[in-house]
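Trainee: Need a 3D model of the sequence below.
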Amino acid sequence: MSKVPSHARVVIVGGGVAGCSVAYHLTKLGWTDVVLLERKRLTSGTTWHAAGLIAQLRATKNMTRLAKYSQELYGNLEAETGVATGFRRCGSITMALTEHRAEEIRRQASMARSFGVEVEEIDAAEVNRRYPHVNTEGMTAAVWLPLDGQGDPANIALAMAKGARMGGATVLEGVKVTGVDTEGGKVNGVDWEMDGDSGTIRAEMIVNCAGMWARDFGQLAGVNVPLQACEHFYIVTENIPDLAQLPVLRVPDECAYYKEDAGKMLLGAFEPVSKPWGPIPEDFEFDQLPEDFDHFEPILENACERMPMLAEAGIHTFFNGPESFTPDDAYHMGPAPEVDGYWVCAGFNSIGIQSAGGAGWALAEWMEHGIPPFDVGEVDIRRMQPFQRNRRYLRERASETLGLLYADHYPYRQKATARGVRRSPLHEHLKAQGAVFGELAGWERANWFANEGQAREYVYDWKGQNWFENQAQEHRAVREAVGMYDMSSFGKIRVDGPDAEAFLDRIAGGDMAVPVGKIVYTQFLNARGGIEADVTITRMAHDSYLIVTPAATLIRDMAWLKMHRRDEMVVISDVTAAEAVIAVMGPNSRALLQSVSPHDWSNEAFPFGTAQEIEIGLGTARAHRVTYVGELGWEIYVSADQAAHVFETLHAAGADHGLRLCGMHMMDSARIEKAFRHFGHDITGEDHVVEAGLGFAVAKTKSHFIGADAVAKKREEGLQMRLVQFKLTDPEPMLFHAEPIIRDGEVVSYITSGNYGHTLGGAIGMGYVPCPGETPAEMLASTYEIEVAGTRVRAEASTRPMYDPKSERARA
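Mentor: Predicted structure coming up:
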């Protein structure tokens, strides 16, 4: 065995497929001072017993890009390293047994086309031709992806480990990392022990690839990596004579997947209610968990009907092994917000083999360049909230998340477990008025309000769901009278200190040299001009600003600010829980507020884009005149102790003004009519601020902010893409996300976000359209369609908001 070195540029902890991939890709970038430490033997945690399914299609374009990269990598590793990976493109079939599932897989097929993944819907006869052993009774639809594949998980990891060694990395087994040394909030090295020996490796960076140990290992350095090991079951049959190579078959309605494996059949399950497992024994290595045939038996019974030859084949192996699952079924990747130089790549939710090649490449690029190759926000570790490391929370949530892999992936689906952790000061008031809550970043948020006698629950569908008319009523109230909704969950960051203006002027694209009380809508940009945050910044005092950001991005935005702070004298504080925020929006909002406050709410005294201290009811608050729904209105910021009183005051007075309580679903339908962007969907770190149509929010009078050069270059060279708003001419179909955009008969892009426009009378979507050298008029002269579940629907297109394009209503 090689000697443990005393210094390294980076230490990777964990020798599963993720750790091996990170090491391999760092050496491809020329990093030779790379050390990978594995506590036992390579692949001995989860990798060795993975099923090895390698699919291309994921739920978003960039996750699909990473999965496709993994496939291409695995196909070439054997020639490079001499280690056989067993990779072969056998194709895959997904079979639906319900009409709802048929709609889902047809929408997935449409999405695949927009992402450049080859896909075809096939009938039962074609399923039987490709998979002669399957019973297609009850089948409602099926799709065929010819380039999907399978491989040998352990050998894929070992091939990348060998490739890393070939590139100069040190890969050591039997070395346990016992601690992470930090100094001044930065990684300084790791402590290790091996066979009674111990020592320290001084290092600039560490990558936590510890798999199901990643949570506990992260705790050693105060880093939050929420995940939970769960039991995962599959069986392998005895050898079946004359069994030829077959595609992978997924039957999610029966929670099952099938894989031909060297003349045997493997049947795996993602059961609806899983079994969290732990704590992990110290000596765990290539171990199996106890069999639980009773738990697996319902899956097997259905499988014997679906695949009759299973009833005749003996079971060679009943396997139960642990795999790690995260609270939202998305893996963890990127820089930890707590410690500089600490990176994470873990928690792969049973898709580690198909994801790790791409994830290792993207993380290596991120470490090299300080920015990921494209937007990976959905797996960014900084999306996780501190409370989510709670063990009870993780066990309860993990019992659900494994099963959600094969559940119907309905839009707006809400998690059912581990709820109620974070609540607004208005929670009980909203609950008493019929609120139906959803969850985001742990916050319970009123998504819609049930009418009297209506069940307070979601009934999921791919068409208008059971709350569709409730949303419409709330939408009309905001457009025609006045609506009130709770925005307390939105993140609030204070930046205080003598250098606050100079600091934020460098971070944000907008001009921060504004009067006290002025609200600036702006973005934080990266060096490429991509959007890292979409915020409003209010100047509270000469040396104090308040940043308001979406609830889900608070941790990320705090980390961005701290990462880019130089020697400025500023204090950055999360003050989210200190204030509730009550939005009062609609043409009657001024009259309602005037009735409960002596303040002057006129346009002259309280212009748009300003904030003022007010009296309201018996208390005091601060009103911000901004809107995310495109109407006249104010956001009322009130201390948590006075929030209930202000809500009661407004609610009581609202009866005379047509007030209706509203939820987040209304806010989303109203904002998309106004073509307001949604961060994480319409605008991300890879979307240029000018191409997103937000160049107006970037000051032209300064050039020292992050991303300034990229903005100037884009303005000079012209746009390659343009964010366009679409409206379906047929009022029936629904848009959600990733539906293909067809221009003059050709797929050119996809919908980044969608909702129903109750005022405009149809589904509304946003999406980027390639337009090199074109004027808006030339681009809009084309014919546009949106593909919805395989059917093309005509769409109107606009580069200006279809609702109130001049923003006259909000400024009235």
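
Trainee: CA atoms for contacts and neighbours, from now on please.
Mentor: Will do.

Trainee: Name the nearest residue to M212, ignoring sequence neighbours.
Mentor: Residue nearest to M212 in three dimensions, not counting chain neighbours: S324, with 5.0 Å by Cα to Cα, 6 or more residues apart in numbering.

Trainee: Now do the contacts for the one you found.
Mentor: By Cα atoms under 8 Å, 6 or more residues apart in numbering, the contact list for S324 reads G211, M212, L227, Q228, A229, C230, G347, F348, N349, S350.

Trainee: May I ask which helix or strand encompasses it?
Mentor: Per DSSP states H and E: S324 is located in strand 315-325.

Trainee: just R165 next, same as before
Mentor: Using DSSP H and E, R165 falls within helix 153-166.

Trainee: Could you count how many residues lie near the closest residue to R382 other than its chain neighbours?
Mentor: With sequence-adjacent residues excluded and distances taken as Cα to Cα, 6+ apart, R382 is closest to R556, at 5.0 Å. Number of residues near R556 (other Cα atoms under 10 Å) recorded here: 22.

Trainee: One more, so I can put them side by side:
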Amino acid sequence: MAFPPEKARVVIVGGGVIGCSVAYHLTQLGWKDVVLLERKQLTSGTTWHAAGLIAQLRATQNMTRLAKYSQELYGKLEEETEVATGFRRNGSITVALSDERREEILRQASMARAFGVEVEEISPSELLNRYPHVNASDVKAAVYLDKDGQGDPANIALALAKGAKMRGAKILERTKVTGFGKEGRRITSVSWEANDESGTIECDHVVNCAGMWGHDVGRQMGVNVPLHACEHFYIVTETVPGLTQLPTLRVPEECAYYKEDAGKMLLGAFEPLAKPWGMNGISEDFEFDQLPEDFDHFEPILEMAVNRMPLLAETGIHTFFNGPESFTPDDAYHLGLAPQMDNVWVAAGFNSIGIQSAGGAGMALAAWMDTGEKPFDLGDVDIARMQPFQGNKTYLFERSKETLGLLYADHFPYRQKATARGIRRSPLHDALKAEGAVMGELAGWERANWFADEGQTAEYQYSWKRQNWFGNAAREHKAIRENVGIYDMSSFGKIRVDGPDAEAYLNHISASNLSVPTGKIVYSQFLNTRGGIEADVTVTRLSETAYLVVTPAATRLADQEWMRRHIGDYRVTLTDMTAAEAVICVMGPNARTLLERVSPNDFSNGTNPFGTFQEIEIGMGLARAHRVTYVGELGWELYVSSDMAVHVFETLRAAGRDMDAKLCGLHMMDSCRIEKGFRHFGHDISSEDHILEAGLGFALKKTDVAYIGRDAVMRKHEEGLQKRMVQFLLSDPEPLLYHAEPVIREGAIVGYLTSGNYGHTLGAAVGMGYVPCEGQTAQDVLASSYEIEIAGQRVSATPSLKPFYDPKSERVKV
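Mentor: Take a look at the predicted model:
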């Protein structure tokens, strides 16, 4: 038996399809001294029993890019390695049994076209031509993707492993990782044991590809990898006479998928209430194991399946299979450089889509490791999106009951998770709930999204059309535009930067000039070396040596980690202050009047102009009044220590009642910001979007001070823009926009919307998206005719490079 070497450039922990893919792609990039350690045998955890479905279309362009790459890779692997992968493009069909699901799959078909995925909408009769075994009597719509496929999961992994070994990787089975040596924020060695032998490997990098063991292995490494195993069920029939190759069939409303496999039918399920597994740990002997049958749990799925696929009633069951799969809190896998450590990488938690994801995920992670920068935007799966509390095992147990089923649940816009709620609460939580707040959840924070009227059911009623809160949000929007509204922004991240080098450090990482007087607030971006946007923040100078960086709630940890990794020799400290201060927003044309009722301070332009803060008295408490806005109106964000937040809120509420000051939620904030053309990080701007093409050049330094990304900004100035961020207003007031709807220019798809919402002031839905413009002027871009495709229907739209609402920002400065 071969034993591990004493040194390696990278040690990969885990020999499933993901670990094998990472090894394959690192060696493809020329990495030497790549070592993969597998505790038992390759594929023996969850890879071996995967269904092997390989779809192309995912929820975002980059996730689709990764899935398409997997397909292309698996099609070539057999020729390269002489290991049969079983890959074939047999296509897939998804059917809808209700009007709501019909809308969803037709919107997905439009999205597929925007992402360059071949898709065809087919009628129920065409469905029967391609899948004669299905009962189509109640099918409302269906879509067919010709290039989708399936493969042999274990052999795909073994082919990747062989490809890696052919380029020098050492892959060692029955070699258990027992611990890690650490120095500060780096792992320096990996301990192992095999065949009564043991040792250590010195290493530069380590990758956690431990699958359902990833959470516990992560804790040993000193990183947080939130995932939990669930039982996953499928049955395989006896041989069906005359059964030939068929597309994969998905019937999401019945939680079922059907796969023809060697003349047999496989029926798998993603039931709404899943069964978490492995709460007390996973057996040391686990290898190619199955879990106990639970026919009672599977029976409701099977009953629907017999009606949908009548041949099942006439065919015996050959195999009832129950095996574990790992699921994450948000149904997106974990990839990338882990917070807490500087050389620990993660590729785990693939939510039952590991085979279709593995090729692309391995490619992307290897590229990231090789250059030190993400190859393109990976925010959907970046491990840094996970909050520390999400590693809590009780939380993971509760959330995993839901996340398995969400794969096939209706993906309604604004859908909120139902499990593991109420963990992070603003100091205003109870006060807002008492006034009808309907809460959503983001990064564990309970946030008021809208306010129910008296007598109205205070909960979401989901739809692809106007949901039950549409009118509520419209009235909140109107209050902000015409009077005054109050809302809670306490969940937004707050990172304090202290130290004698604070100014120099922030000027290094920020694309804006932070050499400003105390009291000044600067809107800024942190860039990567390509000029892409790593963070979208406001930076407030609190004193000579202290600043406050305010970030979106979901990216606080990622942003703080990015800041920390660029400290170098600067004498600064970073402190997460998010929970220390509440933020109460007072916005609208009458905001100044309301604040003057509760504070003796001067809120005039002379004392407190836009982009500055002042310390104020308010009621019997104290606050910092930051004059900034994300809704495009006169207003202030009041930063109040958490202990005084309820008092300040009550003071504002009492003083505002006879002004009809309205409590507002964050759905209002999003509809107001999109009218104003304000970018939303993670949708409209990301690490892949150049700051100039995003239309944010106004925020750049006007000095020669160097900063990360400056060279890329200068190059773009010289080369010219290849795309522009454009705002679109639909001509028809009825349709709704969300995101990923195709943008059609002069009859051809040229891009897709990065975000969308309803513009209640403008009277129609508004979207934002990038339009290619290489060699074109701004006038050329605007001179074209545009349409937006929504569920297969094209709606004309007016383009604009300036905000449709208050283009000169006169309202925020009155």
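
Trainee: Would you mind finding the match for the residue nearest to M212 of structure 1 in structure 2?
Mentor: By TM-score structural alignment, S324 of structure 1 lines up with S326 in structure 2.

Trainee: Tell me the spacing between that match and E287 of structure 2.
Mentor: In this view, S326 of structure 2 and E287 of structure 2 are 16 Å apart by Cα to Cα, to the nearest Å.

Trainee: next one: G14 of structure 2
Mentor: With Cα to Cα as the criterion, G14 of structure 2 and E287 of structure 2 are 13 Å apart.

Trainee: Who has more neighbours out of those two?
Mentor: G14 (33 against 15).

Trainee: isn't that one right next to L37, touching?
Mentor: Yes - with contact defined as Cα atoms under 8 Å, G14 of structure 2 reaches L37; the gap is 6.0 Å.

Trainee: Contacts only, for G199 of structure 1.
Mentor: Contacts of G199 of structure 1 by Cα under 8 Å, 6+ apart are D191, W192, E193.

Trainee: quick one, helices of the stretch 351-500 of structure 2?
Mentor: Secondary structure of the stretch 351-500 of structure 2 (DSSP state H, counting those that start in this stretch): helices located at 354-371, 393-406, 429-434, 470-482.

Trainee: okay, the longest one sits on what stretch of structure 1?
Mentor: The one in question is helix 354-371 of structure 2. Alignment of helix 354-371 of structure 2 against structure 1: residues 352-369, by TM-score structural alignment.

Trainee: Buried residues, the matching stretch. List them.
Mentor: 352-367 (16 or more other Cα atoms under 10 Å).

Trainee: ok, so of those residues, who is nearest V711 of structure 1?
Mentor: Of all the buried residues of stretch 352-369 of structure 1, W366 has the smallest distance to V711 of structure 1: 21.6 Å, by Cα to Cα.

Trainee: Name the nearest residue to the closest one, ignoring sequence neighbours.
Mentor: Leaving aside its chain neighbours, W366 of structure 1 sits nearest to P372 (4.2 Å; criterion: Cα to Cα, 6+ apart).

Trainee: what about the one you found, neighbour count?
Mentor: There are 19 residues near P372 of structure 1, going by other Cα under 10 Å.

Trainee: Likewise for E746 of structure 1?
Mentor: Residues near E746 of structure 1, counting by other Cα under 10 Å, number 11.

Trainee: for D204 of structure 2, same thing?
Mentor: 16.

Trainee: Using the three-state scheme, assign it.
Mentor: strand (DSSP: H, G, I helix; E, B strand; the rest coil).

Trainee: looking at it, it is touching I12, isn't it?
Mentor: No - judged on Cα under 8 Å, D204 of structure 2 makes no contact with I12 at a distance of 11.3 Å.

Trainee: What segments of the stretch 551-700 of structure 1 are strands?
Mentor: Taking DSSP state E, counting those that start in this stretch to define them, one finds strands in the stretch 551-700 of structure 1 at 571-574, 579-585, 611-616, 619-624, 633-639, 659-661.

Trainee: can you tell me what part of structure 2 the shortest one aligns to?
Mentor: What it means is strand 659-661 of structure 1. Taking TM-score structural alignment, strand 659-661 of structure 1 hits residues 661-663 over in structure 2.

Trainee: Just the residues contacting the matching stretch, thanks.
Mentor: Contact with stretch 661-663 of structure 2 is made by F451, E476, A479, N483, V484, G485, I486, Y487, R653, as judged by Cα under 8 Å, 6+ apart.

Trainee: please redo it, this time with the cut-off set to 10 Å
Mentor: For stretch 661-663 of structure 2, contacts defined as Cα atoms under 10 Å, 6 or more residues apart in numbering pick out 432, 435-437, 448, 450-451, 475-480, 483-488, 586-588, 590-591, 594, 652-656.

Trainee: could you flag which of those residues are buried?
Mentor: 432, 436-437, 448, 450-451, 475-480, 483-488, 586-588, 590-591, 594, 652-653, 655-656.

Trainee: list the contacts for E633 of structure 2?
Mentor: E633 of structure 2 neighbours (Cα under 10 Å, 6+ apart): 480-482, 484, 586-591, 672-673, 676, 806, 809-814.

Trainee: what's the counterpart of it in structure 1?
Mentor: Under TM-score structural alignment, E633 of structure 2 pairs with E631 in structure 1.

Trainee: just to revisit the earlier point, so which of the buried residues of stretch 352-369 of structure 1 would you say is closest to L525 of structure 1?
Mentor: W366 (16.1 Å).

Trainee: Spell out for me which residue occupies the centre of structure 1.
Mentor: For structure 1, the residue nearest the mean C-alpha position is E378 (2.6 Å; Cα atoms, centre = their mean).

Trainee: Could you tell me how far that residue is located from L440 of structure 1?
Mentor: In terms of Cα to Cα, E378 of structure 1 sits 13 Å off from L440 of structure 1.
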